[in-house]
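Student: the following comprises the amino acid sequence and a computationally predicted model.
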Amino acid sequence: MYPVVKRILDFVCSLLGVILLSPLLLVLALLVKCGSPGPVLFRQKRVGKNKTYFEILKFRSMRADTPKDVPTHLLQNAESAITPVGRFLRKTSLDELPQLFNILAGQMSIVGPRPALWNQDDLIAERDRYGVNALTPGLTGWAQVNGRDELPIPVKAELDGYYAVHISFWLDVKIFFRTISNVLFGRGIVEGKH
């Protein structure tokens, strides 16, 4: 029953988010466009529910010539690739706002495991062990609020597995509010290879 309710909540909340945040989305799009050459949106192939692929949307926060199929934490010199506007967007997680359109389309949920890159075979394989790849990926998730970029892949997959087993409305609410707290205090963000 909850999966149906969850999809309805995702649709309504993302639609309201797009409507209410449209002035902010427009301002951020203009800042990205004026801040550096290249497209406003960054599109990347990600793993969705049942290992289907979809194109995730973000505000572009890096130079247009940055390799797009490499996780940021594996880039040799990520700091030099991030644009000045991008630095602000990433620190505040505002670069993720275009994913409201992914949620509207049913490719993502507000809460769920963060979608892996199509070529992150190690993370995808670990998630298979816990049944995580059967879930709709989320804008935020249990692993996100428990370490985010600081977590090694086995731990991230295990936390996502915990979510897969305990998925509920109240866990989603808890994750949502912990996400707001983490964003406000900049917890768990690591840029570049570590």
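Tutor: Received the coordinates, thanks.
Student: please make it C-alpha for all contacts and neighbour counts, starting now.
Tutor: Fine.
Student: residues in contact with G112?
Tutor: Shown in contact with G112 (CA atoms under 8 Å, 6 or more residues apart in numbering): 135-142, 160, 163.
Student: nearest residue to it other than its sequence neighbours?
Tutor: G138 (3.8 Å; CA to CA, 6 or more residues apart in numbering).
Student: now swap in R178 and tell me
Tutor: R178 sits nearest to V145 (CA to CA, 6+ apart), 6.2 Å away.
Student: and the one you found, which of the three is it?
Tutor: helix (DSSP: H, G, I helix; E, B strand; the rest coil).
Student: so what's the residue nearest the centre of the chain up against?
Tutor: Of all residues in the chain, the one closest to the mean position by CA atoms, centre = their mean is L139, 4.5 Å from it. Taking CA under 8 Å, 6+ apart, we find L139 in contact with 96, 99, 108-114.
Student: okay, now the one to match up with it:
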Amino acid sequence: MDGCTVQALIRFFDILFSVMGLVVGLPLLFLVALIGWFDTGSPLFRQERVGRYQKPFTLVKFRTMKPGTTSVATHLADGSAVTPFGRVLRKTKLDELPQLWNVLKGEMSLVGPRPCLSNQEELIAERAARSVFEARPGITGLAQVNSIDMSQPALLAEVDRRMLDQLTVGAYFRYIFLTVVGKGAGDRLRQ
């Protein structure tokens, strides 16, 4: 299969799975939002991230930290800012569910490099040097299932590039499966 066909199939599956996830998961999304409202008063978290071709977009997640927490990369965030319910959301990865909206809109893919913040200049430079920004950012990927986070910019960009070079429909499903079964620790928090 050529690269264009693989990309077209991946986009098809992104649309299919994001619609299914949003429709079937609607009761769960509502429940998490309701609990989040009682937890922080603001269950959704919106943050500008760097997308495909370095175009900014607004990423949507369930809030896991107290409102007003400084907007920095997770590995630089203060772990004490995470709420008790936020810890549950992070551990179960349910905080990622609203990103299905970003996938449906075409700003993200289910599989791709995790989108970074515009102030992560070292990571942006490393990814730009490897043409990582030619792909849509993703919810999961090779780095995530191997617990490589944004605290190691050069390594992360290298792993992102390797994943993109070897991305097949089979690998796409493998990364999704590994994420669903809990492989990878996610971004580490500063203690």
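Tutor: Received the coordinates, thanks. What you are looking at is a predicted structure, and each value in this text was computed from that prediction instead of being measured.
Student: G106 is in contact with the residue nearest to G112 of the first structure, correct?
Tutor: No - G138 of the first structure is beyond contact range of G106, at 10.5 Å (criterion: CA atoms under 8 Å).
Student: out of the two, which sits in the more crowded spot?
Tutor: For G138 of the first structure versus G106, neighbours defined as other CA atoms under 10 Å are more numerous around G138 (21 against 16).
Student: you'd agree the residue nearest to R178 of the first structure is up against F177?
Tutor: No - applying CA under 8 Å as the test, V145 of the first structure and F177 come out as separate, 9.5 Å apart.
Student: more crowded one of these two?
Tutor: V145 (21 against 12).
Student: just the buried residues of the contacts of L139 of the first structure.
Tutor: 96, 99, 108-114 (16 or more other CA atoms under 10 Å).
Student: so which of those residues are in strands?
Tutor: Among those, the ones falling in strands (DSSP state E) are 109-111.
Student: if we can go back for a sec, doesn't the residue nearest to the centre of the first structure fall inside a helix?
Tutor: No - counting by three-state DSSP, L139 of the first structure falls outside a helix, being strand.
Student: what's the closest of the buried ones among the contacts of L139 of the first structure to V32 of the first structure?
Tutor: Proximity of those to V32 of the first structure (CA to CA) peaks at E96, which lies at 13.2 Å.
Student: not counting its neighbours along the chain, what's nearest the closest one?
Tutor: Of all residues not flanking E96 of the first structure in the chain, K58 sits nearest, at 5.1 Å (CA to CA, 6+ apart).
Student: same check, this time on I153 of the first structure
Tutor: I153 of the first structure's closest residue in space is L123 (CA to CA, 6+ apart), at 5.9 Å.
Student: go ahead and confirm the one you found touches A157.
Tutor: Yes - shown here, L123 of the first structure and A157 form a contact pair, counting by CA under 8 Å, at 6.9 Å.
Student: neighbour count for those two, which is higher?
Tutor: Taking neighbours as other CA under 10 Å, L123 of the first structure and A157 compare with A157 leading, 25 against 18.
Student: that one against A125, yeah?
Tutor: No - with contacts counted by CA under 8 Å, A157 of the first structure stays clear of A125, the gap being 9.1 Å.
Student: list the buried residues of the helix or strand harbouring K156 of the first structure.
Tutor: Per DSSP states H and E, K156 of the first structure falls inside helix 153-166. Neighbour-count burial for helix 153-166 of the first structure flags 156-164 (criterion: 16+ other CA under 10 Å).
Student: same question, stretch 132-140 of the second structure
Tutor: 132-133, 135-140.
Student: ok, stretch 2-21 of the first structure next?
Tutor: 6-7, 10-11, 13-15, 18.
Student: which bit of the second structure covers it?
Tutor: For stretch 2-21 of the first structure, the aligned range in the second structure is residues 6-25, judged by TM-score structural alignment.
Student: which residues are in contact with the matching stretch?
Tutor: Taking CA under 8 Å, 6+ apart as the rule, stretch 6-25 of the second structure contacts 29, 100-101, 103-104, 109-110, 168-169, 172.
Student: swap in 6 Å and give it another go.
Tutor: By CA atoms under 6 Å, 6 or more residues apart in numbering, the surrounding residues in contact with stretch 6-25 of the second structure are 100, 104.
Student: for the equivalent of M62 of the first structure over in the second structure, list the residues it contacts.
Tutor: Counting by TM-score structural alignment, M62 of the first structure corresponds to M65 in the second structure. Contact analysis of M65 of the second structure by CA under 6 Å, 6+ apart lists 81-83.
Student: just the ones in strands from those, please.
Tutor: Judged by DSSP E, strands contain none of the contacts of M65 of the second structure.
Student: which of these ranks first by neighbour count?
Tutor: Comparing the contacts of M65 of the second structure by number of neighbours (other CA under 10 Å), V82 comes first, having 19 neighbours.
Student: G36 of the second structure: what's it in contact with?
Tutor: Counting by CA under 6 Å, 6+ apart, the residues that G36 of the second structure touches are P43.
Student: need the three-state assignment for the equivalent of it over in the first structure.
Tutor: Per TM-score structural alignment, the equivalent position to G36 of the second structure in the first structure is V32. Three-state call for V32 of the first structure (three-state DSSP): helix.
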